[in-house]
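>>> Next input, structure requested:
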Amino acid sequence: MDDVISLSIGEPDFQTPWHIREEGINSLKNGKTWYSPNRGFAQLREEIANYYARRFNISYEGKTQVLVTVGGSEAIDLAFRCLVSEGDEVIIPEPSFVCYEPLTHMAGGKAVIINTKAEDEFRLRADDLEKAITDKTRLVVLPFPNNPTGAIMEKEDLEAIAEVIKKHDLFVLSDEIYCELTYGGKNHISIASVDGMYERTVVVNGFSKSYAMTGWRLGYALGPVPIIAQMTKLHQYGIMSAPTTAQYAAVEALRNGDPDVVNMRNEYDMRRRLVVDSFNAMGLTCFEPYGAFYVFPCIKSTGMTSEDFCTKLIMDKHVAVVPGTAFGECGEGFVRVSYSYSLNHLKTALQRIRDFIEEQKNGN
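As a prediction, the model looks like this:
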């Protein structure tokens, strides 16, 4: 189909800001094309540590507590393989990003799924976490701000979760790749900042979403010295080092990219409000997501499954959205819609979806 409008990809529609691209270009022009140290360039690790101190009031030591990786996905993989032994259980709230369960299996662990609920705004609740823990539980994944729902965890949510985690002496993988994309005055809070959690949390982040640098493939992990040291061993033998050009660009992003982040976030927020209001007006109820760049409307009123809805929508109206079931079985009855697209793109797609819903109501 030549005229499909896709709302399916979780990728910023912005180009990497020019001053960041220029720094990467200059590094190539100046012949800076050699390997970096395994952990990443020292100046980048220091800037990452400065960023977390400045933005989230958490102190990390760049030399020993920061590892630069090939995207956030590599950091997640390394954390699983260092923290999970054969037969260990990993608790994963769903709906969530598709990599956590496969990576658990690749590390020899067993995935234990907690189904979060729309009535809880898809937050992880402490009582649900408590019920899922066994004597084999090793690690809890916290994927917030969340893909696909846009859910966030606020301070009181994290404090309640932290008490359960400390009680059972567990580790946490906190995937914070969307940390800069929060709205409505709901600033991101890392669970590593909660009392007693710093020493048991590995934070994963990167440059793809905040700085529109998806293709640069650069992420990082922060955490306790012993864990980062073991992750570095796997990284140096399996990968060696992250791309040099991307690292020079990332230093510029962290030093001078705050205004770019604000501008992109403001644009996403305008789109977010348009999309949420539009779906609710169509009768596809949608809780207000305060993070990432996704909405997760409920399509149960149509009588279709998530898969059927998405298939019929693309065939009839040439609009692509993602079945909620792609992110876990509890995503049935929902679809993921990305608003990381231009306003004109979104308005056209929303009109087609509105027409589609009306036609379904009329039996067409």
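>>> Please count neighbours and contacts with C-alpha atoms only from this point.
Fine.
>>> Would you indicate which residues of the lengthiest helix in the chain are buried?
Across the chain, the longest stretch assigned as helix under DSSP state H is helix 258-282. Of the residues in helix 258-282, those buried by neighbour count under the rule 16 or more other CA atoms under 10 Å are 260-261, 264-265, 268-269, 271-272, 274-279.
>>> do the same with stretch 175-193
In stretch 175-193, the ones that count as buried by 16+ other CA under 10 Å are 175-183, 187-193.
>>> And the longest helix of the chain, what does it pack against?
With contacts defined as 3 or more CA pairs under 8 Å, 6 or more residues apart in numbering; DSSP states H and E, the packing partners of helix 258-282 are strand 294-295, helix 343-361.
>>> now for the shortest one, which elements pack on it?
Okay, so that is strand 294-295. With contacts taken as 3+ CA pairs under 8 Å, 6+ apart, strand 294-295 sits against helix 258-282, strand 335-338.
>>> any idea of the angle the first one forms with helix 343-361?
When axes from the mean of the first three to the mean of the last three CA atoms, to 10 degrees is applied, the directions of helix 258-282 and helix 343-361 differ by 20 degrees.
>>> Wait, residue 199 touches residue 226, no?
No. Residue 199 is not in contact with residue 226 according to CA atoms under 8 Å; the separation is 10.1 Å.
>>> the more surrounded of these two?
residue 199 (14 against 11; other CA atoms under 10 Å).
>>> Would you mind measuring from the more buried one to residue 69?
21 Å (CA to CA, to the nearest Å).
>>> Alongside the first, I'd like the structure of this one:
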Amino acid sequence: MKFSSRLTDVKPSATFKYAALAKKPGVIDLTVGRPDFDTAPVVKEAAKKALDEGKVHYTPGKGIPELRQRISEKLMKENGVKGVDADRVIVSGGGKQVLFEAFLALVDDGDTVAIPNPAWVSYADMVAYAGGNVQWLPTSAEKGFIPGEDFLSELENGDAKVVLVNSPSNPTGAVIPKKTLKQIADICARKDAWLISDEVYEVFTYGGDVYSPGSDYEKTLTVGAFSKWLSMTGWRLGWGASPKKELIDTMNLIQEMSLSCCTSFAQYGAVAAFTPEAREYAKKMRDTFKERRDHVMNLMKDLDGVVCDKPEGAFYVFPRFDGWDDLALADKLIEAGVGTVPGSPFGTRGAECIRISYGSANKEILTSAFDRIKKVINNE
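This next block holds a predicted model:
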């Protein structure tokens, strides 16, 4: 049976595949990219209140004004992003939906989109669906997957219409320094390229710079989400903001033809994400993940041939095991009772790597998991 040719180069998600394999009895699941916290109580109560008040109908396509205003204020006051009033903000079905709409709005057949290598598995498939081509920009495990001179040179010499950065990074946890992000934005300005800054893991930054390139470059789309921030992955709420209102309006056109709008009472709940109670809850989550990150880094010291700088954000490590085929290693680890995600689906620079999430595993579980990983890696 023949289906649309638009899907020819779109591949099933590797993260979903290995998450399903990790559901086998006795397997410790380190595949999942979500926090193991409940949603912040203040957000849940606000959503319940909205339900009780009958806020269950359609909302404006871009999102309720109250929520867009809170997002606008956060971005301008805390992140320094310029010119993103509430009318230049769109609320959508998670950060993923925001990115999908952005690529459909910006990319024509044959256009080039520059993406770090490695990067989240869905970026390249979204570009393919939109008809574009990916220019992979190199990073390396030895340098903590931070963009360096080769990354900047290839970006400068390429023909990208859209450039995507993700800091903190999924899958690597890398936080791109402010100086480097400014260099990337400067290249975009010289080439009149769009810059998409995926900042969904912003709240989970444990050191280094926290910088939004939208504070300096006008043709930037800043992407965020409530999913990781306050453990709201199932609520499906994210946002995009840009000084370029034409981009937001075009994305909203796509949204109105597909999603219509986000769930009304979920949006009212998300307004409470900007309260002091919610921010304290997010800080508790961040402190917990930092402790787990440090614990994982100590556990990895016992593994033979591992290359892994300490990541400064998100809740992933992306170690490289020289000499291992990452797909075979992920399968072998499943057999040993640990679910991970192989690195090569994230890009060629992910070869010999695996992604390990500590978002949903406490330190005791992580210790048990690494005991099993050690037996495989060290051939014990």
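>>> Let me see the TM-score of these two.
A TM-score of 0.93 describes the superposed chains when it is computed by TM-score structural alignment, normalised by the length of structure 1; 353 aligned residues with a CA RMSD of 1.6 Å.
>>> re earlier: now for the buried residues of stretch 175-193 of structure 1, which pair is the farthest apart?
Farthest pair in the buried residues of stretch 175-193 of structure 1 (CA to CA) is 183 and 192. Separation: 20.9 Å.
>>> quick one on the thing from earlier: so can I have JSON lines of the helices and strands packed on helix 258-282 of structure 1 showing mean neighbour count and distance to residue 243 of structure 1?
Converted to JSON lines, those look like this (neighbours: other CA atoms under 10 Å; distance: least, CA to CA, whole Å):
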{"stretch": "strand 294-295", "mean neighbour count": "28", "distance to residue 243 of structure 1": "29"}
{"stretch": "helix 343-361", "mean neighbour count": "16", "distance to residue 243 of structure 1": "33"}
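>>> Make TSV out of those and add distance to residue 63 of structure 1.
As requested, those are exported to TSV (distance: least, CA to CA, whole Å):
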stretch	distance to residue 63 of structure 1
strand 294-295	35
helix 343-361	43
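>>> State whether residue 255 of structure 1 is indeed within a helix.
Yes. Secondary structure assignment (DSSP: H, G, I helix; E, B strand; the rest coil) places residue 255 of structure 1 inside a helix.
>>> And it, what's its match in structure 2?
With the correspondence set by TM-score structural alignment, residue 255 of structure 1 lines up against residue 275 in structure 2.
>>> now residue 307 of structure 1
With TM-score structural alignment defining the correspondence, residue 307 of structure 1 maps onto residue 327 in structure 2.
>>> Please apply the same query to residue 228 of structure 1.
Structural alignment (TM-score structural alignment) places residue 228 of structure 1 against residue 248 in structure 2.
>>> State the distance from its match to residue 53 of structure 2.
Taken as CA to CA, the span from residue 248 of structure 2 to residue 53 of structure 2 is 30 Å.
>>> now do residue 302 of structure 2
Between residue 302 of structure 2 and residue 53 of structure 2 the computed distance is 56 Å (CA to CA).
>>> and what of residue 313 of structure 2?
With distances taken as CA to CA, residue 313 of structure 2 is found 39 Å from residue 53 of structure 2.
>>> For the two, indicate the residue with more neighbours.
Between residue 313 of structure 2 and residue 53, counted using other CA under 10 Å, the more crowded position is residue 313 (29 against 10).
>>> about what we covered before: need the contact list for the match of residue 228 of structure 1.
With CA atoms under 8 Å, 6 or more residues apart in numbering as the criterion, the residues that contact residue 248 of structure 2 are 88-90, 240-242.
>>> Just among these, which is most surrounded?
Scoring the contacts of residue 248 of structure 2 on neighbours with other CA under 10 Å, the highest-scoring entry is residue 240 at 33 neighbours.
>>> and that one, that's in a strand?
Yes. Secondary structure of residue 240 of structure 2 (three-state DSSP): part of a strand.
>>> Test my guess that it contacts residue 90.
Yes. Checked against CA under 8 Å, the pair residue 240 of structure 2 and residue 90 is within contact range at 5.3 Å.
>>> Out of the helices and strands packed on strand 294-295 of structure 1, which gets nearest to residue 43 of structure 1?
Among these, helix 258-282 comes nearest to residue 43 of structure 1, with 17.8 Å by CA to CA.
>>> out of everything not next to it in sequence, what's closest to the match of residue 307 of structure 1?
residue 342 (5.3 Å; CA to CA, 6 or more residues apart in numbering).
>>> quick one on the thing from earlier: quick one: the match of residue 228 of structure 1 from residue 85 of structure 2, how far?
Residue 248 of structure 2 sits 11 Å away from residue 85 of structure 2 when distances are taken as CA to CA.
>>> Please apply the same query to residue 286 of structure 2.
With the distance defined as CA to CA, residue 286 of structure 2 ends up 28 Å from residue 85 of structure 2.
>>> Equivalent analysis for residue 62 of structure 2, please.
In this structure, residue 62 of structure 2 and residue 85 of structure 2 are separated by 13 Å, where distance is defined by CA to CA.
>>> more neighbours, the two?
Under the criterion of other CA under 10 Å, the comparison of residue 62 of structure 2 against residue 85 puts residue 62 first, with 27 against 19.
>>> Quick one: map that one onto structure 1.
The alignment partner of residue 62 of structure 2 in structure 1, by TM-score structural alignment, is residue 39.
>>> for residue 104 of structure 2, same thing?
Under TM-score structural alignment, residue 104 of structure 2 pairs with residue 81 in structure 1.
>>> helix, strand or coil for its match?
Using three-state DSSP, the structure places residue 81 of structure 1 in helix.
>>> That one: what's it in contact with?
Remark: with contacts taken as CA under 8 Å, 6+ apart, residue 81 of structure 1 is in contact with residue 107.
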